[in-house]
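**Q** Got a predicted structure plus its sequence, pasted below:
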Amino acid sequence: MRVLVATCAVDYSGRLSAHLPLATRVIMVKADGSVLVHSDGGSYKPLNWMSPPCTVRVTPPSVEQAADGVREVWTVSAAKSEDQLVIALHEVLHDVSHDLGVDPGLVKDGVEAHLQKLLAEQVQLLGAGHTLVRREFPTAIGPVDLMVRTPGGASVEAGVPVRHVAVEIKRRATIDAVEQLTRYLELLNRDPLLAPVRGVLAAQSIAPQARTLAVDRGIACLVLDYDAMRGVDDPDSRLF
């Protein structure tokens, strides 16, 4: 990656036209070929940019441009359109290049896979005596996140001891999650070796509409405290 701090003016032409008057800015040229022009504000979003594939052509200024103080001109052209970014460099204050290597990508914390693993290890959050049957329990329409066995049919619905619990895990549960779990339950309750199976929707947050629909369909809701589950927070020590 090449990073320049430079006084420059920028003109963009193509599907629209835009002009950045003379000012000190950061110009980034990435290894993928993209060129981005940043100011000292506006958070992460550049003022203007050209996405790859594109080409960068560096030329000396015209007589008129040189008279205005331009030292060199960058013409960044898109490969698949007529879009063009023209950067007129007046003064380069800093110019450095670094090989950043291969980036491993963003590793998100608290994704559904993490929540599934933690709840499988702490299945007692579903109730005392519950035991894990398996994660990713297969059905004809896809796997249920967790299949759990109740302690000797201790849970009772409509006078019938419930033997198993199907758990669907989301970061934020919406109506779609309720519908998904409903379809799983319809299939699972056809299996005499499993039935009766009740459902639990477990999530870090549950939309009010999803909670209402879940309760109407006899599906329990469990809000997961991710920090407490991974041992970095003690709910009992909170003031509020």
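**A** Done, it's in.

**Q** from here on, contacts and neighbour counts on C-alpha atoms
**A** Fine.

**Q** which element follows the lengthiest helix in the chain toward the C-terminus?
**A** Criterion DSSP state H: the longest helix present in the chain is helix 175-188. As assigned by DSSP states H and E, the chain's next helix or strand after helix 175-188 is strand 197-206.

**Q** Give me the buried positions along stretch 54-63.
**A** Buried positions in stretch 54-63, judged by neighbour count with 16 or more other CA atoms under 10 Å: 54, 55, 56, 61.

**Q** Stretch 39-57 now?
**A** For stretch 39-57, by 16+ other CA under 10 Å, it's 39, 46, 48, 49, 50, 52, 54, 55, 56.

**Q** show me the contacts for the second one.
**A** With contact set as CA atoms under 8 Å, 6 or more residues apart in numbering, residue 46 has these partners: 36, 37, 38, 39.

**Q** Name the member of these with the most neighbours.
**A** Ranked by the number of neighbours (other CA atoms under 10 Å), the contacts of residue 46 place residue 37 first, at 21 neighbours.

**Q** Return the distance of the closest residue to that residue other than its chain neighbours relative to residue 39.
**A** Distances taken as CA to CA, 6 or more residues apart in numbering place residue 27 nearest to residue 37, at 4.7 Å, with adjacent residues excluded. Distance, residue 27 to residue 39, by CA to CA, to the nearest Å: 9 Å.

**Q** Please list the members of the buried residues of stretch 39-57 that lie in strands.
**A** 48, 49, 50, 54, 55, 56 (DSSP state E).

**Q** Enumerate every residue touching the first one.
**A** Residue 48 makes contact with 12, 36, 37, 38, according to CA under 8 Å, 6+ apart.

**Q** In a markdown table: the residues you listed, plus distance to residue 69 and secondary structure.
**A** Converted to a markdown table, the contacts of residue 48 look like this (distance: CA to CA, whole Å; DSSP: H, G, I helix; E, B strand; the rest coil):
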| residue | distance to residue 69 | secondary structure |
| --- | --- | --- |
| 12 | 20 | strand |
| 36 | 22 | strand |
| 37 | 20 | strand |
| 38 | 21 | strand |
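
**Q** here comes the other one, which I'd like you to weigh against the first:
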Amino acid sequence: MRLVIATCSVDYAGRLTAHLPLAKRLLLVKGDGSLLVHSDGGSYKPLNWMSPPCTLSIIEPDEVQRSAGVSEVWKVTHTKTADMLVVSIHDIEHDSAHDLGVDPGLQKDGVEAHLQKLLAEQIHLLGDGHTLVRREYMTAIGPVDILARDASGASVAVELKRRGDIDGVEQLTRYLELMNRDPLLAPVTGVFAAQEIKPQARTLAEDRGIRCLVLDYDAMRGIDDGIARLF
């Protein structure tokens, strides 16, 4: 992984356009080829990024750019879509590379891992006509718990939690923003599934067009709690 702290501006061109004006930012170039642009706020969410497969080329600025103070230009081009992220760098304060080795991945606790397995086996709980694509669908920023398709064939990303809070909704939002850039997946809708969903998380999810699903863990395991029985 390469870490660069630089004064730069950033332009994204493709299915959408976006501009970040000149400011000091952290640029992350990961081993998988992805580039993420971070500020000192916004928690874990990058301001902009390009996910693999993509290529990074560093070119000399032209006369106009050089006169504006640009010292080098990074062009990151997506291999499949030709979307482009252009980083115009003025000054670099830090530049280092680090070998992080092979990451073992996120280890979910027993209940979350079992919920994922059970929901994959009982994918109909998402709604009639839903089919499983795969568990742990990998993206450039981490695995989505479940990728499914609805009755119309549209992609559905599911994030699973024991207790659903705002952080979980933010995590799913980040996945959806990335996945909807992939023309092979888009449009992708989201489902936030948990044994319990906090009111604030539900409000945020629904505001972002994410469906909430409360899961009954015991029922999914086939455990009878005896409450509904006559004898």
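**A** Happy to help now that I have it. A quick note: this is a predicted structure, and the numbers were derived from the prediction, not measured.

**Q** so where do the helices sit in structure 1?
**A** 63-67, 112-121, 175-188, 208-216, 226-229.

**Q** looking at these, which is closest to residue 199 of structure 1?
**A** Residue 199 of structure 1 sits nearest to helix 175-188 of all those, at 6.8 Å, using CA to CA.

**Q** mind listing what's buried in that closest one?
**A** For helix 175-188 of structure 1, by 16+ other CA under 10 Å, it's 175, 177, 178, 181, 182, 184, 185, 188.

**Q** Mind reading off the mean deviation between the strand ranked longest in structure 1 and structure 2?
**A** If you go by DSSP E, structure 1 has its longest strand at strand 84-97. When structure 2 is overlaid, strand 84-97 of structure 1 sits 0.3 Å from its aligned residues on average, using mean CA distance after the TM-score superposition for structure 1.

**Q** Name the residues of that strand that are buried.
**A** 84, 85, 86, 87, 88, 89, 90.

**Q** Now do the contacts for the second one.
**A** This means residue 85 of structure 1. 10, 11, 12, 13, 49, 50, 74, 75, 76, 77.

**Q** Now the buried members of these.
**A** Buried among those (16+ other CA under 10 Å): 10, 11, 12, 49, 50, 74, 75, 76, 77.

**Q** Tell me where structure 2 has strands.
**A** 2-13, 18-29, 35-38, 48-50, 54-59, 72-78, 84-97, 131-139, 142-149, 155-164, 188-197, 211-214.

**Q** So which of those is nearest residue 106 of structure 2?
**A** Per CA to CA, nearest to residue 106 of structure 2 of the strands of structure 2: strand 142-149, 8.6 Å.

**Q** Buried residues, that closest one. List them.
**A** Buried residues in strand 142-149 of structure 2, defined by neighbour count with 16+ other CA under 10 Å: 143, 144, 145, 146, 147, 148, 149.

**Q** what residue of structure 2 matches up with residue 84 of structure 1?
**A** Matched to structure 2 by TM-score structural alignment, residue 84 of structure 1 sits across from residue 84.

**Q** which one among the ones in strands among the buried residues of stretch 39-57 of structure 1 gets closest to residue 20 of structure 1?
**A** residue 48 (8.7 Å).

**Q** Would you mind finding the match for the closest one in structure 2?
**A** Match for residue 48 of structure 1 (TM-score structural alignment): residue 48.

**Q** before we move on, the earlier item: quick check: the farthest pair among the ones in strands among the buried residues of stretch 39-57 of structure 1?
**A** 48 and 55, at 15.8 Å, using CA to CA across those.

**Q** And the residue lying farthest from the centre of structure 1, how close does it get to residue 91 of structure 1?
**A** Distance from the centre of structure 1 peaks at residue 63, with 49.5 Å (CA atoms, centre = their mean). According to CA to CA, residue 63 of structure 1 and residue 91 of structure 1 sit 17 Å apart.

**Q** List the contacts of residue 198 of structure 1.
**A** 162, 164, 165, 166, 185, 218, 219.

**Q** And the nearest residue to the last one once chain neighbours are set aside, how far from residue 229 of structure 1?
**A** Going back to what we said before, that points to residue 219 of structure 1. Spatial nearest neighbour of residue 219 of structure 1, excluding adjacent residues (CA to CA, 6+ apart): residue 199 at 5.0 Å. Counting by CA to CA, the gap from residue 199 of structure 1 to residue 229 of structure 1 is 21 Å.

**Q** who has more neighbours, these two?
**A** residue 199 (22 against 16).

**Q** who's in contact with the more buried one?
**A** Counting by CA under 8 Å, 6+ apart, the residues that residue 199 of structure 1 touches are 165, 166, 167, 168, 181, 182, 185, 218, 219, 220.

**Q** let's see 10 Å
**A** Residues near residue 199 of structure 1 by CA atoms under 10 Å, 6 or more residues apart in numbering: 147, 164-168, 178, 181-182, 184-185, 214, 217-221.
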